[in-house]
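**Student:** I need the structure of the sequence given here:
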Amino acid sequence: MNEEASSERLLVLAPTGRDAELALEVLRGAGLEGEACRGMAPLCEALEAGAGAALLAEEVLSPAQAALLTAWVARQPPWSDLPVLIFTSQGGPLDLRGPALARLGTLGNVTLLDRPLRRMMLVSAARAALRARRRQYAARDVLAAQRRSMTARDQFLAMLGHELRNPLGAITLAAQVMERKGGADARQLGVVQRQAAQLGRLVDDLLDVARVTSGKITLERRPLDLGELVTRSLEALEPVAAARPVAFAFRPPGEPLAVEGDPARLEQVVANLVRNAIKYTAPGGHVEVALARDGSDAVLVVRDDGIGIAPDHLAHVFDLFMQVPTTLDRSQGGLGLGLTVTRTLVAMHGGAITVESAGVGRGSTFTARLPLLPAGQEAPAAGAQRAPPLRRRRVLVVDDGEDNRAVMQMCLEGLGQEVRVASDGPSAVAQALAEPFEVILVDIGLPQLDGYEVARRIRSALGRAPFLVAATGYGQPEDRQRSLDAGFDFHLTKPIGLRAVEDVLRRADGRR
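**Tutor:** Model prediction:
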C-alpha cells in the first residue's frame, strides 16, 4: 500500500462477533478504505504507517490496551490529532458505562458512536473524521514546506556569509597590516576599517537571525564578572561614540557581579544595545550606560536622549526587521536584526530585556536583567598577563583567493614568520609532505581537494605534528565540529584579524 492510500485508511479494531467485518463492509460499500486489526499492538503498529482514523469497540479498551493507544496518541507530532471513533456499549447514560469510557478523555479527538449503529451514521462519522484528518495533513505539508524553506534560507545565508567574508577577510587584515607598518593616511585607513567592520556586523546579524529562528544558537557558558565584560565592551565602542559624536558615560557597579554566561554573546548584547543608542542619538546627544545589582539580578541600563520611540512602536521594537521610523538619514545603516538577536541572547542566559520611552524626541531606555551566581560562586579574577613574544616558525598558507593568500602572507611575515603559500588542495598536501611546517592555515573551499580532505591527508601522513588551522567564511557550530572531525586543531572564521592570527600562533606553541 502506498503512502497516500495508507494515510486515508480506516483502521478497525472490534473483536466481538462480526463487528469488524460488518463495519468494513459498510465502509467499503461507501468507497472508503478500511483494514481490520487483530489487537491494540497491531493497530498501533499500523498507525505508524499512516491512517485516516481509528475505529474501536469500547470493550477493547482495557487498562493495558488503552494505555498502548494513549501512549501512541501522546507521541503524535504537533500537526497530528488522530480521530478516534468508539463503538460504545448499549444502554445507560454514558458516564455510567464503566471505567473504559473514563479513559477516553486522554485520547484527544474522540467521537462516541452508540450501538446499534446505523449504516449512514457510521459512514457520515467516518467521512467527517477523514475530512478533519485531511486538514491535518494539509497543515503537515505547510509545516514541511516551511522547514524546507528555512533550510534553503539557512544554506543560502551560510553561502552568502562565506562569499562575503572572504573579501572582508582580505580587506580587514590588509588594513590592520597597513596600520601596523605605518605610513598610510590615518583618516583614509580609518574609513576602510570602520566600513569593513560595519559590513562584518551586517553579515553576522544575517547569520545570527537565521540561527535564532532555527534554534541553532549555542552558548559556551562560564562564570564571569559582568562588570569587567561591560567595561571591556564599552572601551571598544568609545571610537564609535566619538565619531558620531555623542557624549558617552558609564556608571560601573562598584562591586563584582558574577554571572554564568557566554562572554562573546554577552559582549554582543552590550554592543548591540549601545550601538543602537548611538545610532538613534543625534550628534551632540548623550548615551549613558549603568550596571548595578538589584536583588539576585545584575541590571544593565542603556539610556539615551535620542529620537525616542512612539508608543505604538514600543511593543514591536524587538521584532524581526523592525526599525524605528526616523527623520534621521540612513547613514548609520542596519537591517533591524540586532535587537531581535539581543532579546534571544538575554533570554538564553535566563534574563529578560525591556524598553521604555516617553515618546518621539524624548530618548529611550533599554534594561537587561541577568541572574547573578549564588554567593560563593564568584567569577575567577582576570589576571593581566603579558603575552610572550612570538618565535619564528615555518607556516604554510593555503587559499585559492589571491588577495587573501597574499595578505595573510604579509601579515605572518610582519609577525616574523617564514611563510610558504599554496593555491589548491593537491599542491598544499604535496608541500606539507615535502617540507616541515609547524603551522598550516587552510581555507576550506579549495579547488580539487577541499580543506577537509587536505587536513585528513596531512593527518594520515604526518600524525599530530603540524598545527592545522581551518580558515573559512563558514562559522556555525556544525562547521567548527566538522573541522575538528577532519583533523584540524582550530577553526578561524573570516574575516580574520591580526590579533586572531597572533592567538593562533601562540596556541600552536601551547600544544608543543
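**Student:** going forward, measure contacts between C-alpha atoms and count neighbours the same way
**Tutor:** Noted.
**Student:** Check which element follows the strand or helix carrying Leu207 along the chain.
**Tutor:** Taking DSSP states H and E as the criterion, Leu207 maps to helix 186-214. Sequence order places strand 222-225 as the next helix or strand after helix 186-214, per DSSP H and E.
**Student:** Next, the second sequence, to be compared with the first:
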Amino acid sequence: MKPGSGTQAEDRLLLLVPTSRDAQLSEQILGRAGVTCTPCPGLEQLSAELDRDVAALLIAEEIYAVDHSGLLAAWLARQEPWSDLPIILLARPGSDSETLTRAVEQLSNVTVIDRPTRIATLVSVVRSAIRARRRQYQLREHLVLRERTETQLRETVEEVRTLLDTLPIGVVMTSDTETSRITGNARAHALLRVRTGEKFDGRVRVFDGDTEVPFERHPLTRAARGENVVAEHVDLRIDDSVIHAMVWATPLRNLRGEPRGALAAILDLTEQRRAELALRESDRRKDEFLAILAHELRNPLAPVRTALDILKRETQPGTRQNLHEIIERQVETMVRLVNDLLDVSRIARGTTDLDEQIVDLRQIVRSAIEISQPLIAAGRHRLSTQLPPDPVRMRADPLRLAQVFANLLNNAAKYTPVAGEIAIRVDIADRQARIVIEDDGIGIAKEMLTEVFDMFRQIREGGQKPSSGLGIGLTLVKRLVEQHQGSVVAESDGIGCGSRFIVHLPLTPIDGSSKTFPQSESAFSLRGLRVLVADDNEDAAAVLRQLIQMLGGVCGVVNDGEEVLDALRADKPSVAILDIGMPHLDGYTVARRIRALPEFDDVVLVALTGWGQDEDKRRSREAGFDFHLVKPAAYDALKAVLAPLVPAP
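**Tutor:** Sure, this is the predicted structure:
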C-alpha cells in the first residue's frame, strides 16, 4: 500500500455502488457528515484506488457478487500485517443470500447494513470504520518508527562492537550483578585465551602478588555491585601463563541508578613488566661492570705507581730495566681493556669495518695461540692442537679472527683449574670450518649457556665471585664471528664438567695463495726526520719527544694550538703530530689553517687523540690530517706512520 498525500487521503471512503446516481447521492449524504468519498466506477478502478491510502470501503452486495475473479479478496490477502481495511457491505433486502454469506467468510473486517437504511445509521457506521482505520495508520507509523529505531540501534551496536574490537585493550562486560554472563571484545578473547563463542566464566584467576584474590573481590565483581575500580594492578593467571595487567572497572546502572552489571578494561603490561625487569637487570649488570672496571684498572695501576716510586730512587740499570718491563706490561693491560670496550661499542653500533684478506685459517689459529700462550703457561695448562695438514684459505680479517680465538683460549685458561687440559681443533666439512675450543674447567650451568655471550656477563662457579675481566670477551667473540657470516655456540654438561665453544665459519673457494701476517722489525731509526709535537698534556708531549729523539729524530714541542704555526715556520719539520683536544685552538682548526697555507703543503699531519671512533677519523680526514692515531699510540703504530717519512741517507 503506497502512502497517500496525508491525512485527507487516509480518511477517504471508497464507494462502489450500482449506479452513478447511487454514488452521487451517497457522496452528498456522507459529505454533509464530513466524510470524503471517492466513487469507483468498477472493480478495476477500485483495485487501483486501494493501492493508495484509504480509510474504508462501502460496497453494494450486487457489485461484490460480480467479483468472480476475487480482486477484492486478493488485495485484502496482500495487506501488510498492520492493515485490516474496514469494509461496509450494503445488503439487499430480504433473507441472507449466498453472496452475503461468501462476503462474511472472505472479508475479515466487514460490517453488513441492510437496505434501506437510516442515514444516521450509515453515517455512524462509516465514522466508526474511519476511526478504526486511523488507529491502524497510527500503528503503521509506530511500526515504521520502531523499525527505523531498531535499524539505528543495530548499526550503533555494530559500530560500538567494531570500535571495541579495534581497541588495544581488553574490554569485558557483565549484564548482571552476579557476573554470571560475561562477554568481551576481540582483544579480551585473545588476552584471556577464550575462543569466540566460549564463556569467560571461571577461566581467569586473579592474584595480588602471590596471594589469590577471592571471587567477590575481583574488580569486575566489585564494580557489578556498585564500586568504581581505578587503575588497579593485578596478575591474571590463565592455565600456566601469567598476565601482568592494570584494570579499570565501573558499574553499569539502570534508570533508577541501581547497579545492573559492570564493564572492565584490561591493559596488558606483561611486556612492559618484562622490559622493566630487563632494565633493572641491565642496571645491575652495569653497576657490577663499573665496579669490575674500576677493579681491573686499579690492578695494573698499582704496580705502575709502585714502580714509578722505585724508579725515582733506584739507580741500578738491571732493576730499572725490570721496572720498565713491569710498567710496559701493565700499561698494555690497560690499553687492552680500553680497546675491548671500544671494540664492543663499535660493533654494537655497526661501525666496525673488517679488513678482509685471503688468509690461511691455520695461521690465524697459531697467532691466537701465541697471544694466549702467557696466560696458558701461567696456569700450567697443557694445550693440544689439531690443525688440517693443508692450508685452509678463506676471506677474513686476520687480526679480528685471531682476537676471536685468543679470547676463547684466554677464557678456557681463566676458567680451568691449574694444570688443566685445553684443546683446539679445526675440522673442514661442507665448505665450512668448524673450530672447537674445549677445556676440562669449571663448566657452565645449563641455564647460562644462552647468556654467556651477553654483555658484561661472567661465568661464576657456584656462589663465588666472577673471575677477573670485564665480561665482554665472549660478546666480542659472538659479534665478530657474526660479522664473518659465522656462528658460535657454547656447550657444557654443567658445573664441573668443562666447556666447549664451537665456531662455524663459511669457506669460499679462492684462487691464489693466502696472505700471511706481516712481520714487523723490532727497531727502526728516525735519523734525519724533523717532527713537531703539539699537546697540552706536557708529560705526554715530553715522553713522545723523548721517544722520537731516542730513535734518532729531531723533535720540537708546543703545548698550545696557537703556537703551532710559528713553530712550523721556525723548525720546518716534515711531520706535525697534533693533539685534537688542545685548549684555545683545537687540532681540527689548526690542521685546517695549516692546509690553507701553501708553504706547508709538504708537512704530514698526524692526529694523536683519545677519540678513536670512525666518526672521529672521518673528521680528521676532512680537517686535513694524513693519519689518525689513538692514544696511547703503540710503538708499532708510530713506526708505521713515521718510518716511511724518514729521508734517505
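**Student:** Can you give me the TM-score here?
**Tutor:** Superposed pair, TM-score by TM-score structural alignment, normalised by the length of the first structure: 0.63. Supporting alignment: 371 aligned residues with a Cα RMSD of 4.1 Å.
**Student:** Just give me the mean distance for the helix holding Leu207 of the first structure relative to the second structure.
**Tutor:** Following the fit onto the second structure, the mean deviation recorded for helix 186-214 of the first structure is 3.2 Å by mean Cα distance after the TM-score superposition for the first structure.
**Student:** Not counting its neighbours along the chain, what's nearest the counterpart of Val209 of the first structure in the second structure?
**Tutor:** In the second structure, the residue matched to Val209 of the first structure (TM-score structural alignment) is Val344. Take Val344 of the second structure and drop its neighbours on the chain: the residue closest to it by Cα to Cα, 6 or more residues apart in numbering is Leu476, 6.1 Å away.
**Student:** Map that neighbour across to the first structure for me.
**Tutor:** Under TM-score structural alignment, Leu476 of the second structure pairs with Val341 in the first structure.
**Student:** Could you verify my assumption that that match touches Val212?
**Tutor:** Yes - between Val341 of the first structure and Val212 there is a contact at 6.8 Å, judged by Cα atoms under 8 Å.
**Student:** who has more neighbours, those two?
**Tutor:** Ranked by neighbour count (other Cα atoms under 10 Å), Val341 of the first structure and Val212 place Val341 first, with 27 against 15.
**Student:** List the neighbours of the host helix or strand of the more buried one that are in contact with it.
**Tutor:** Per DSSP H and E: Val341 of the first structure is located in helix 338-348. Contacts with helix 338-348 of the first structure, where a contact means Cα atoms under 8 Å, 6 or more residues apart in numbering, come from 205, 208-209, 212, 265-266, 268-269, 272-273, 317-320, 352-353, 368-370.
**Student:** Any of those residues buried? List them.
**Tutor:** For the contacts of helix 338-348 of the first structure, a burial check counting by 16 or more other Cα atoms under 10 Å picks out 205, 208-209, 265-266, 268-269, 272-273, 317-318, 320, 352-353, 368-370.
**Student:** still on that earlier bit, any idea how far the residue nearest to Val344 of the second structure is from Asn407 of the second structure?
**Tutor:** 8 Å (Cα to Cα, to the nearest Å).
**Student:** same question, Val160 of the second structure
**Tutor:** Counting by Cα to Cα, the gap from Val160 of the second structure to Asn407 of the second structure is 61 Å.
**Student:** And Arg592 of the second structure, by the same measure?
**Tutor:** Taking Cα to Cα as the measure, Arg592 of the second structure falls 41 Å from Asn407 of the second structure.
**Student:** Please apply the same query to Asp22 of the second structure.
**Tutor:** In terms of Cα to Cα, Asp22 of the second structure sits 122 Å off from Asn407 of the second structure.
**Student:** In the second structure, which residue is most central in space?
**Tutor:** Glu271 (10.0 Å; Cα atoms, centre = their mean).
**Student:** Need the three-state assignment for that one.
**Tutor:** helix (DSSP: H, G, I helix; E, B strand; the rest coil).
**Student:** Show me where the stretch 451-600 of the second structure has its helices.
**Tutor:** All helices of the stretch 451-600 of the second structure, identified by DSSP state H, counting those that start in this stretch, fall at 473-483, 538-550, 564-571, 587-595.
**Student:** Pull up the aligned stretch in the first structure for the shortest one.
**Tutor:** Applying TM-score structural alignment, one finds that helix 564-571 of the second structure aligns to the residue range 428-435 of the first structure.
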